[in-house]
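# Have a look at this prediction, sequence included:
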Amino acid sequence: MMMNWGIMNIGMILYMVLVILILGSIIYGGLVLVMRLLKKNNSTVVIQDHEQDTSLEILKERFAKGNLTQNEFEQKYTFLKGKN
C-alpha cells in the first residue's frame, strides 16, 4: 500500500517559509529599533552643537555691534566654550 507523501512535503515547506518569515521579521524589527535609537542619539548631539554655534554667533554679533565690552565678550565666550 502506497501512501501519499505530497501533502506532507507541502506542509513542511509552508512551515519552513513561515518560520523564515517570523525570524526575518524579528531580525528586521531589531535592526530598525537599533537604528532609530542611534539616529535619535546622534541628532541630539547635532542639535546641541548647532545651538552652541548659534549662541557663539549671536555673541560675536553683539560684540561687533558694540553692545558688549571686550571683557564681557571674553567672559561669555569662555562660558559658552566651557559648555562642551
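Cool, got the structure.
# use CA for all of it now, contacts and neighbours both
Noted.
# Mind giving me the packing neighbours of the strand or helix carrying Gly30?
Assigned by DSSP states H and E, Gly30 belongs to helix 6-65. In terms of contacts (3 or more CA pairs under 8 Å, 6 or more residues apart in numbering; DSSP states H and E), helix 6-65 is packed against helix 70-81.
# So which residues make contact with the helix it packs on?
Gln52, Ser55, Leu56, Leu59, Lys60, Phe63 (CA atoms under 8 Å, 6 or more residues apart in numbering).
# Against that first model, consider the following:
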Amino acid sequence: MGWFGGVGMFVLMALVLAALVALVVVLARRAPQLPGQSDTARRILDERFARGEIDQEEYERRRDALTRAK
C-alpha cells in the first residue's frame, strides 16, 4: 500500500461523509413538522378574531392564506 492508497482512502471517506450529510439534509426537509408548529398561526388568528381585533372578512382572508401556504 503506497502513498496513493492513503489518499484514496481519504477521498473515499470524504465521499461517504458527504453522502451521509446529504442524506440527513434530505430526510430533515421531508420530515413532517412537529405537532403544534403549523397550528400556531391558526390559533393566533382564531384568538385575534375572538377578541374582536379583526373582522370576519379579514379573518377568512387570512385563514384562506394560511390554508394555501400548507
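Now that the structure is in, tell me what you want to look at. Here the structure is a predicted model, which means the values were calculated and not measured.
# now the contacts of helix 70-81 of structure 1: which count as buried?
Gln52, Leu56, Leu59, Phe63 (16 or more other CA atoms under 10 Å).
# Trace the last one over to structure 2, please.
If I follow you right, that is Phe63 of structure 1. Counting by TM-score structural alignment, Phe63 of structure 1 lines up with Phe49 in structure 2.
# Just list the residues touching its match, thanks.
Shown in contact with Phe49 of structure 2 (CA under 8 Å, 6+ apart): Asp55, Gln56, Tyr59.
# again, 10 Å this time
Arg43, Asp55, Gln56, Glu58, Tyr59, Glu60 (CA atoms under 10 Å, 6 or more residues apart in numbering).
# next one: Lys65 of structure 1
By CA under 10 Å, 6+ apart, the contact set of Lys65 of structure 1 is Leu59.
# Excluding residues flanking it in the chain, which one is nearest Ile54 of structure 2?
Computed as CA to CA, 6 or more residues apart in numbering, the closest residue to Ile54 of structure 2 that is not its neighbour in sequence is Arg48, at 6.3 Å.
# how far away is the one you found from Glu57 of structure 2?
Distance of Arg48 of structure 2 to Glu57 of structure 2, computed by CA to CA, to the nearest Å: 13 Å.
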